[in-house]
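> Okay, here's the prediction I keep looking at, along with the sequence it came from:
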Amino acid sequence: MTLSAHEFQFVSSLVRREASIVLEPGKEYLVEARLLPLARKAGLASVTEFLLRAQSPSGRSDRDMIVDALTTNETSWFRDREPFTALTDLVIPQIVKSRGAQRTMRVWSAASSSGQEPYTLAILLKENLPPGWNFEILGTDISTEMLARCERGRYSQLEVNRGLPAPLLVKHFTRVGPEWEVAAPIKKAVTFKRMNLAAPFPPMGQFDVVFCRNVLIYFDVETKRGVLKRIRNLLKPDGWLFLGAAETTMGIDDGFERVVTGRTSAYRPRTGTPAPVGAPGKG
């Protein structure tokens, strides 16, 4: 089937209102593919029937599921790899040098999806911080279904095969039947909370590093500007922001400077201490 213009308008308006995500015309195939499993799970014959139910006064839970389905992003372990290399080769050594008195590092994974990114970050900090250091990882997402998966911390063999090196799998996971569960020391270091990036942020404290990757591409410019400003307010003056490869602060938030490191880029508050290596761009 093909979604009608009215059906697509209902879904795009709902997702825009609830999550500030822009679904342009031409994405009907994506909407249908994401909603068909929901219709089948509900025992309905079609997406059309499911959307009719979602539009009724009693369809709140269906509308929540639609938002969940349309805000769930593809993810993997060490996705794109280069930002994680920059974290271990540049960022962690610099923070260790400047935070010697506190010996604590706080990192925010701002779109944790099914948990691979925040757990990747926790593994890297466990492997690379000196003895005696503590670290905290906050993972947030708008999808309650994804957050439940994150907290469970279990992954299929197919999922761990997507980017997770075998030595780290054996060291930081436990086999539970056909699945792999994140080991307790890693799981304990990560906290998950529901959060809509497009809305005002709750009190969160400051962070040394923020990973907000492959999220801004779904927002319009004004929403991006608001998200970046709020993130900048939570970054320590010498903190680091990592965005997706197709994302940038340039032309959106002049409060950041761009730092090229290896084959990737990071962003720092302009009031922060200049990076000792890398080539600063014109933020």
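On my side now, so go ahead.

> Every contact and neighbour count from this point should use C-alpha atoms.
Fine.

> Pretty sure D238 is one of the things Q206 touches, is it not?
No: assessed by Cα atoms under 8 Å, Q206 is found out of contact with D238, at 11.1 Å.

> Now R103. Nearest residue, chain neighbours left out?
Nearest residue to R103 in three dimensions, chain neighbours excluded: W133, at 4.8 Å (Cα to Cα, 6 or more residues apart in numbering).

> Quickly note the distance from that neighbour to R194.
27 Å (Cα to Cα, to the nearest Å).

> residue contacts, the most centrally placed residue in the chain?
For the chain, A111 is the residue whose C-alpha lies nearest the centre (Cα atoms, centre = their mean; 1.9 Å). The contact partners of A111, taken as Cα atoms under 8 Å, 6 or more residues apart in numbering, are 139-142, 211-213, 215.

> Nearest to G278 among these?
The shortest approach to G278 among these belongs to F211, at 18.9 Å (Cα to Cα).

> name the element that closest one belongs to?
Per DSSP states H and E, F211 falls inside strand 207-212.

> buried set for the following helix or strand past that strand?
As assigned by DSSP H and E, the chain's next helix or strand after strand 207-212 is helix 221-234. By neighbour count on 16 or more other Cα atoms under 10 Å, the buried set for helix 221-234 is 223-232, 234.

> how about the residues you listed in CSV, adding distance to P93?
Converted to CSV, the buried residues of helix 221-234 look like this (distance: Cα to Cα, whole Å):
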residue, distance to P93
T223, 33
K224, 30
R225, 30
G226, 30
V227, 28
L228, 25
K229, 26
R230, 26
I231, 23
R232, 22
L234, 21
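
> Tell me the one of these nearest A184?
L234 (28.1 Å).

> Against that first model, consider the following:
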Amino acid sequence: MTEADFDYLRALLKGRSGLALAPEKRYLVESRLSPLCRKHALKGLPELIARLRSGRDSALEIAVVEAMTTNETFFFRDRTPFDLFRDALLPKLAAARAGNKRLRIWCAAASSGQEPYSIAMILDEARARLPGFTFDILATDLSQEVLDRAKAGVYTQFEVQRGLPIQMLLKYFKQNGDQWTISPQIRSMVQYRTLNLIKDFSPLGQFDVIFCRNVLIYFDQPTKADVMRRLASALAPDGALFLGAAETVIGLTDALAPHPEHRGLYVASRPGTAAPPLRVAAGA
């Protein structure tokens, strides 16, 4: 792969997905796209890039972007955000929405579904405490391939062993050989849609909670700032945004501020006013 070919791929990925590929990541391109070459009966990366340059194979372009996108995820990943959502944020928002009894939640990088299904299980467990509430969970991702997996709700033994409490596995999954299928009840709580974060997502409306974790780390600063500005607009005034442990809004937008008590949680910025405390429910 020539330097020109590598630069072309970097520009393509940046323009289509926002992925900012560092110059030293050439090895990543070769390791992830070589299998794609074999799948499409191409002799190697030069032929693949020539096909891309022709502009006549949009399916191959999509496949390249999806192959280069990282889809690492697992149930209740990093645990703390989910505990905070269940024990502090959910009671607060439920009290504030007692009138319309509706909560809207967006998982902005859903991958193969473990994050939105983790949220759905938490909400299902809370139904007895929140009678009459409707929970709308929207899960989006750039990759249609991983969303198809998420919609199916079928996971390997390895995948369900990563972070999923045994009591939830037994309650919400059915085993079939070495695979586990999530219950129709939980699957029906999540709506999936293909969405590119670098494109306009204002038609989605406002959300009470947004999970956008471990996505911004792949963008350059201008792209991060643009996405963060638009995420702030999609958040209800008293809503909350969860980012990954290595991500922050600092230096990207003035519309959001870190919650003073909880790392990784961000709320609407109110100059001169501290964010209201989030009290963990008794017995949590």
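Looks like it arrived, so ask away. None of these values were measured; they are calculated from a predicted model.

> quick one on the thing from earlier: please identify the member of the contacts of A111 of structure 1 with the greatest number of neighbours.
Counting by other Cα atoms under 10 Å, G139 has the largest number of neighbours within these, with 27 neighbours.

> for that residue, helix, strand, or coil?
Secondary structure, DSSP: H, G, I helix; E, B strand; the rest coil: G139 of structure 1 is strand.

> swap in A199 of structure 1?
coil.

> before we move on, what about K151 of structure 2?
Under three-state DSSP, K151 of structure 2 comes out as helix.

> Look up how far L204 of structure 2 lies from I122 of structure 2.
Per Cα to Cα, I122 of structure 2 is found 23 Å from L204 of structure 2.

> Neighbour count: those two, which is higher?
A count of neighbours by other Cα under 10 Å puts I122 above the other of I122 of structure 2 and L204, at 18 against 10.

> what residue of structure 1 takes the place of that one?
Matched by TM-score structural alignment, I122 of structure 2 corresponds to L124 in structure 1.

> burial measure for the closest residue in space to that match that isn't next to it in sequence, as a count.
In space, and not counting its chain neighbours, L124 of structure 1 is closest to T88: 7.2 Å by Cα to Cα, 6+ apart. When neighbours are defined as other Cα under 10 Å, T88 of structure 1 has 17 of them.

> which position in structure 2 aligns with T88 of structure 1?
Aligned counterpart of T88 of structure 1 in structure 2: R86 (TM-score structural alignment).

> about what we covered before: so what secondary structure elements neighbour the strand holding F211 of structure 1?
Packed against strand 207-212 of structure 1 by the contact rule (3 or more Cα pairs under 8 Å, 6 or more residues apart in numbering; DSSP states H and E) you find strand 104-109, strand 235-243.

> Generate TSV for those, with distance to L168 of structure 1 and mean neighbour count as supplementary columns.
Listed next are those as TSV, based on distance: least, Cα to Cα, whole Å; neighbours: other Cα atoms under 10 Å:
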stretch	distance to L168 of structure 1	mean neighbour count
strand 104-109	20	21
strand 235-243	23	21
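
> for the ones you listed, which one sits closest to V160 of structure 1?
Minimum separation from V160 of structure 1 across those (Cα to Cα) falls at strand 104-109, 19.0 Å.

> The closest one aligns to what range in structure 2?
Alignment of strand 104-109 of structure 1 against structure 2: residues 102-107, by TM-score structural alignment.

> re earlier: now tell me what touches the strand holding F211 of structure 1 from outside.
Here strand 207-212 of structure 1 makes contact (Cα under 8 Å, 6+ apart) with 95, 105-111, 231, 234-236, 238-244.

> which residues sit against stretch 116-124 of structure 2?
Residues contacting stretch 116-124 of structure 2 (Cα under 8 Å, 6+ apart): 75-76, 82, 86, 107, 110, 135, 137-139, 168, 172, 186-187, 189-190.

> In strands, which of the residues you listed appear?
The strands, defined by DSSP state E, take in 107, 135, 137-139, 190 from those.

> out of those, who's nearest V64 of structure 2?
Taking Cα to Cα as the measure, V64 of structure 2 lies nearest A139 of these, at 22.1 Å.

> contacting residues for the equivalent of the closest one over in structure 1?
Applying TM-score structural alignment, one finds that A139 of structure 2 aligns to G139 in structure 1. The contact partners of G139 of structure 1, by Cα under 8 Å, 6+ apart, come to 108-112, 115, 118, 190-193.

> For A198 of structure 1, see how far away G139 of structure 1 is.
Counting by Cα to Cα - G139 of structure 1 and A198 of structure 1 are separated by 16 Å.

> Kindly report the same for A111 of structure 1.
12 Å.

> again, but for P167 of structure 1
Noted for P167 of structure 1: a distance of 38 Å to A198 of structure 1, by Cα to Cα.

> Would you map the helices across structure 1?
Applying DSSP state H to structure 1 gives helices spanning 5-19, 28-41, 47-54, 60-70, 82-86, 92-98, 116-128, 144-152, 157-160, 166-172, 184-188, 221-234.

> post-alignment, the fifth one versus structure 2, mean distance?
I take that to be helix 82-86 of structure 1. Mean deviation of helix 82-86 of structure 1 relative to structure 2 after superposition (mean Cα distance after the TM-score superposition for structure 1): 1.0 Å.

> can you check the shortest one too?
Its matched residues in structure 2 lie on average 1.2 Å from helix 157-160 of structure 1 after superposition (mean Cα distance after the TM-score superposition for structure 1).

> Against which helices or strands is that helix packed?
strand 179-182.

> Tell me which residues are up against the strand it packs on.
Strand 179-182 of structure 1 has contacts (Cα under 8 Å, 6+ apart) with 153-157, 160, 172-175.

> how close does that strand sit to structure 2?
Here the mean offset of strand 179-182 of structure 1 against structure 2 after fitting is 1.5 Å, by mean Cα distance after the TM-score superposition for structure 1.

> Which residue in structure 1 aligns with R38 of structure 2?
Structural alignment (TM-score structural alignment) places R38 of structure 2 against R40 in structure 1.

> For the spatially closest residue to its match that is not a sequence neighbour, list the residues it contacts.
Residue nearest to R40 of structure 1 in three dimensions, not counting chain neighbours: S46, with 7.5 Å by Cα to Cα, 6+ apart. Applying Cα under 8 Å, 6+ apart to S46 of structure 1 gives the contacts 36, 39-40.
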